[in-house]
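Undergrad: sequence and predicted structure are below.
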Amino acid sequence: MEKTSENNSYLKSPDLLPIGYEQRKIGIVGFFAMWVGMAILLATFDIGASGIQNISLPWVVLATLIGCIAVGIFISIVGDIGVEHGLSFPVYMRAPFGIIGTHIPSITRAVTASFWFGLNTYFGSTAINSIIHTIHSGFDNWLLCYAIFALVQLINTASGIKWVERFADFAAPIIIILSLIIYQTLTADIVERGSNVWAWAESPVTGGAAFTAFIIVIFANMGFWATLGCDIPTISRFFKAPKFERNWFKRNRTNLIGSLIAMPLTEAFMIMIGAAAFMVAGTSNPVVALQETASGWMLGMLLLMIVLTQWSTNTAANIIPAAAIFSNVLGPKASNVIAVFVVGVVGTIIQPWSVYEILTQALLFIGAVLSSISGILVVDYYLLRKRRVNVQELYQHNGQYRFHGGINIAGFLAWVVGGIVAILLMDYSFIVGFVLAGALYYVLAKYWYFKKFPQAEMLDPSDDKYLGITVGRDWIIDGEVTKQQEEVQSNV
């Protein structure tokens, strides 16, 4: 066990301390179920609807699988930060961006997650409104539904990660069954119209235009999960993993199975539903499409699925990561519960539902900004530090990661340049931002910045000093906060 003696500070907010081996409760089945819930959401349908306007559904599905597997590999790679050291995203970001600099890119991610929370809650609230309207025709108040639905999700998340997993375990099988019913209902209507869902395209393109449309679907899917890819350590720190396991694949199998099997298959199926909804009603929103093809109890059941999917996505993929970041920014006085409700407030103020019509473009933009952060994370963790982290110093005001007034200039330069170039090359934003920012950071950090600010784990890459679960270590930060840490972790 490792200890430090520095007084408590905002760097040591109990919600941000490393998660120990005994507190890691999420296994393969749990994360698989979480992915089923996260990948089934209305925003995913838009990619399918956009894709089949130019290319046929088989090509859209293939592009989706390629994009999801690619980003799933990346999510698994970054997730090792949480598995190995029990660290959340905003805490590890202190290494490549500095103890103060971490706030700027982290807040970018938190606002993005809050955006998704608001958008998904809006979708869920419209479904709830439709369900109630079906039962009581005089009711029509989506705003009231929004407030209640948001509150329920926030309370669920504030109750701890174990309640998030339990809801995912409950919702996943129901979601799968209802998704099959949705697809069958929509395709039956398409067949009645004399169309073939697998051959149809609204305005088919060929040659270079078809290739471009194919690539856009790939990178839209990658940009879609670039948000979670950045801060997957915030969730993966709760994954069960064997102590003293040096095989990377065995240590990360929970993440690998969820991100490379559950997510691609689930997302591909949602793309198919979005495409079918567009063929039926000219919109990717299946709530609208289903109102044209279903009625009575079936419509109510299908709309219930929409509610469950938005709920399960928000808790795991949006509220938990964003709350960890807001907790990092606001300090120990802001408990995890407060940080969770900050996510709700920010996500509502943004009113993200107003940009739904340009969602694919928004995904590419988000992918550009966040993929640059991701490239820097991967380079910093794997190529420079070689998975060894001076974890104690991440919680020190005047330690190794203070850099220039708390800011790692190399990290910021790489992020800005990589993000701008990726935005300029929007159709390929994820890969451009990831590669360019990562490469630039590697050169700046290794050959300039870390010569000015030596990094202990790079000078002495000792397993015993700087690895976590691989050598059987639980990182304990300062004896004074150990009790708080235990209290927080007892709730997960």
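TA: Now that the structure is in, tell me what you want to look at.
Undergrad: rest of the way, CA atoms for contacts and neighbours
TA: Will do.
Undergrad: center of this protein - which residue?
TA: Geometric centre of the chain, nearest residue: residue 228, 1.9 Å, by CA atoms, centre = their mean.
Undergrad: which residues touch it?
TA: Contact analysis of residue 228 by CA atoms under 8 Å, 6 or more residues apart in numbering lists 75, 317, 318.
Undergrad: what about the first one, neighbour count?
TA: Counted with other CA atoms under 10 Å, the burial measure for residue 75 works out to 26 neighbours.
Undergrad: now do the second one
TA: Look at residue 317: counted by other CA under 10 Å, it has 26 neighbours.
Undergrad: does residue 55 sit in a helix or strand, and which one?
TA: If you go by DSSP states H and E, residue 55 is not part of any helix or strand.
Undergrad: now, which of the contacts of residue 228 lie within helices?
TA: Here DSSP state H is the test, and the contacts of residue 228 give residue 75 as lying in helices.
Undergrad: tabulate the contacts of residue 228 in TSV, adding columns for distance to residue 356.
TA: Converted to TSV, these look like this (distance: CA to CA, whole Å):
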residue	distance to residue 356
75	25
317	19
318	17
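Undergrad: so which of the contacts of residue 228 is the closest to residue 431?
TA: Among these, residue 75 lies closest to residue 431 (CA to CA), at 13.9 Å.
Undergrad: for the closest one, list the residues it contacts.
TA: By CA under 8 Å, 6+ apart, the neighbours of residue 75 are 228, 229, 230, 232, 255, 259.
Undergrad: report the contact partners of the fourth one.
TA: With contact set as CA under 8 Å, 6+ apart, residue 232 has these partners: 75, 78, 79, 82, 89, 321.
Undergrad: distance check, the last one against residue 274.
TA: Counting by CA to CA, to the nearest Å, the gap from residue 321 to residue 274 is 27 Å.
Undergrad: secondary structure class for the most far-flung residue of the chain relative to its centre?
TA: Residue farthest from the centre of the chain, counting by CA atoms, centre = their mean, is residue 194 at 39.3 Å. Following DSSP: H, G, I helix; E, B strand; the rest coil, the label given to residue 194 is coil.
Undergrad: one more to weigh against that first structure:
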Amino acid sequence: MERQGNEAAYNQAFFEKRGYNKDIMPKTSAQRNNSTFNFFTLWMGAVHNIPNYTAVGGFLLIGLSPLQVIFALILSSFVIALLLVSNGYAGSKYGIPFAMQLRDTYGDIGAKLPGVLRGVVAGIAWFGLQTFAGSQALLILLNKIFPGFENIGSGVSILGISVPGLIAFLIFWAISFAIGFGGGDILNKFTAILNPLIYIVFGGMAIWGVTVAGGFSNIMNYEISTKTDGIIYPAILSFILIFNSLLGVWAGPGSSVSDFTQNAKSTKTQIIGQISGIVVAHVLFAIASVFIIIGGSIYLGHQEWNILTIINEWSNFWAILISTGVLLMTTISTNATSNIIPAAYQLSALLPKWINYKRGVVIASVLSVVIMPWKMMENEDSIFLFLNAIGAILGPVAGVMIVHFYLVSKCRIDIDKLYFDLHDKDIKIQRVNISAYIATIVGVVISLLGFLPAFKVISDFSWFIGFFISSLVYIVLHHSVKLFSKKQEGVNYNEI
């Protein structure tokens, strides 16, 4: 009812007059057409992709049994789903994108830094890295389809990448760009096609894993060599470690989920769709990943945690082609939902007068090539350092956003104040929410301490630590400022 009232009071001309482009305006009922099924299929590719399957191999090394890892993966889906639906509520209720939700939390100027970190730095850089990772799988496929493809260019490198590698990268980049440029409508159609393929292919691969292992019991009883470095935690903490690792992967989407929920037909639609989709996807992922990796290890005669290596050892060309093809499609889906779409919206929000969504996609896509992600992947440690740092930053951001919307704003947003007139230089609005900023900085600093050897345990649980510390600090600061403001009438220490 409140959203319908807002639509009656505001129209496109109203927001255009205030200096906003249509891509960051609140979505109207006519524009909000994403169904429960759309949300059910939305994140399937983000669950079933090459990095996630490889990560399961690492989870099997921390001392848990195969069955315990399966349960941990399934349980983690409920935590991830809770993050997505709770932080996506503002988007589904008011039809606003992530950029405007950030403004409501941090203030006009305050929203720019977390927005740049999520959409521009994390979105563009990870889009490039994910594109390069996918292109490596495509390169393997091209070499099998076209014998001699790897010899193109006779070993010549261009800016540090081989000619065949560059061709594969640009092909994969072009497909990812096209999906992102098409926006939500194209993405919905793409995921609708991809969803049944995931069930068929990964379900079939799981059956293959059980078959070559000689039965279900051989997989469950497979002796795994645990890691010799790092800390070995008790089972309960190992479960939380897995939750934290997966939440780190979802740190970006978990923060910017309103870019998708703003298109939901209703809040109920996104809640049912996302919870069911995330849980079902993780149930299949938990079973398939463990069965494929352990079954493949038994098949090869040694522990092997790279799913591409397992697939490439198959003798059937068509099985390799189909399985690798679906893995490539899931990586493209992840690239669109987690990277290019948030990056485009953030660029549009930073410069609403000059950049719209499609221009944002073009700029982000070009920059993802300019940064030469293949050079960033030459040093594996630097990649994980970068990704862990982004996760450590976005955990606190998500915590502050959720606390602000539910406890501070009481699930209410004043659209008129949120979309203030950009042409009015004298308007009095909240520029920076100091309490939110301090809470975020405290959470980030403590999370980043995990990069120091003496605080290694923090890095293993960085998302949880950053999320809860920033949330608690924000609650304390907000109530302290509120109490102090009552004693100092007319002074608002939470604005500058």
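TA: Looks like it came in fine. Since the model is a prediction, treat every value here as computed from it, not as a measurement.
Undergrad: hang on, the earlier thing: out of the contacts of residue 228 of structure 1, who's nearest residue 126 of structure 1?
TA: residue 318 (19.4 Å).
Undergrad: what residue of structure 2 takes the place of the closest one?
TA: Correspondence of residue 318 of structure 1 to structure 2, assessed by TM-score structural alignment: residue 339.
Undergrad: could you report the neighbour count for the residue lying closest to its match once chain neighbours are set aside?
TA: The shortest distance from residue 339 of structure 2 to any non-neighbouring residue, by CA to CA, 6 or more residues apart in numbering, is to residue 123 (4.3 Å). As a burial measure, residue 123 of structure 2 scores 27 neighbours (other CA under 10 Å).
Undergrad: go on, residue 146 of structure 2?
TA: That count, for residue 146 of structure 2 with other CA under 10 Å as the rule, works out to 9.
Undergrad: ok, the counterpart of it in structure 1 to residue 167 of structure 1 distance?
TA: The pairwise alignment with structure 1 assigns residue 146 of structure 2 to residue 136, based on TM-score structural alignment. Remark: distance between residue 136 of structure 1 and residue 167 of structure 1 (CA to CA) = 28 Å.
Undergrad: likewise for residue 119 of structure 1?
TA: For residue 119 of structure 1, the distance to residue 167 of structure 1 - CA to CA - is 20 Å.
Undergrad: more crowded one of the two?
TA: residue 119 (25 against 21).
Undergrad: just checking, the more buried one touches residue 355?
TA: No - applying CA atoms under 8 Å as the test, residue 119 of structure 1 and residue 355 come out as separate, 9.2 Å apart.
Undergrad: next, the distance between the ends of stretch 380-388 of structure 1.
TA: End-to-end for stretch 380-388 of structure 1, by CA to CA: 10 Å.
Undergrad: and it, what's buried?
TA: 380, 381, 384, 385, 387, 388 (16 or more other CA atoms under 10 Å).
Undergrad: how about the contacts of residue 232 of structure 1 in a markdown table, adding distance to residue 108 of structure 1 and secondary structure?
TA: Below are the contacts of residue 232 of structure 1 laid out as a markdown table (distance: CA to CA, whole Å; DSSP: H, G, I helix; E, B strand; the rest coil):
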| residue | distance to residue 108 of structure 1 | secondary structure |
| --- | --- | --- |
| 75 | 18 | helix |
| 78 | 18 | helix |
| 79 | 19 | helix |
| 82 | 20 | helix |
| 89 | 12 | helix |
| 321 | 12 | helix |
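Undergrad: how about a markdown table for the residues you listed, with distance to residue 292 of structure 1 added?
TA: Formatted as a markdown table, those follow (distance: CA to CA, whole Å):
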| residue | distance to residue 292 of structure 1 |
| --- | --- |
| 75 | 38 |
| 78 | 43 |
| 79 | 42 |
| 82 | 45 |
| 89 | 43 |
| 321 | 37 |
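Undergrad: so where do the strands sit in structure 2?
TA: Secondary structure of structure 2 (DSSP state E): strands located at 157-158, 161-162.
Undergrad: what's the closest of these to residue 8 of structure 2?
TA: strand 161-162 (54.7 Å).
Undergrad: mind checking what residue 183 of structure 2 lines up with in structure 1?
TA: So, by TM-score structural alignment, residue 183 of structure 2 is matched to residue 160.
Undergrad: and the gap between its match and residue 489 of structure 1?
TA: Counting by CA to CA, the separation of residue 160 of structure 1 from residue 489 of structure 1 is 9 Å.
Undergrad: okay, those two: which has more neighbours?
TA: More crowded of residue 160 of structure 1 and residue 489, by other CA under 10 Å: residue 489, with 21 against 18.
Undergrad: that one and residue 86 of structure 1: what is the separation?
TA: 11 Å.
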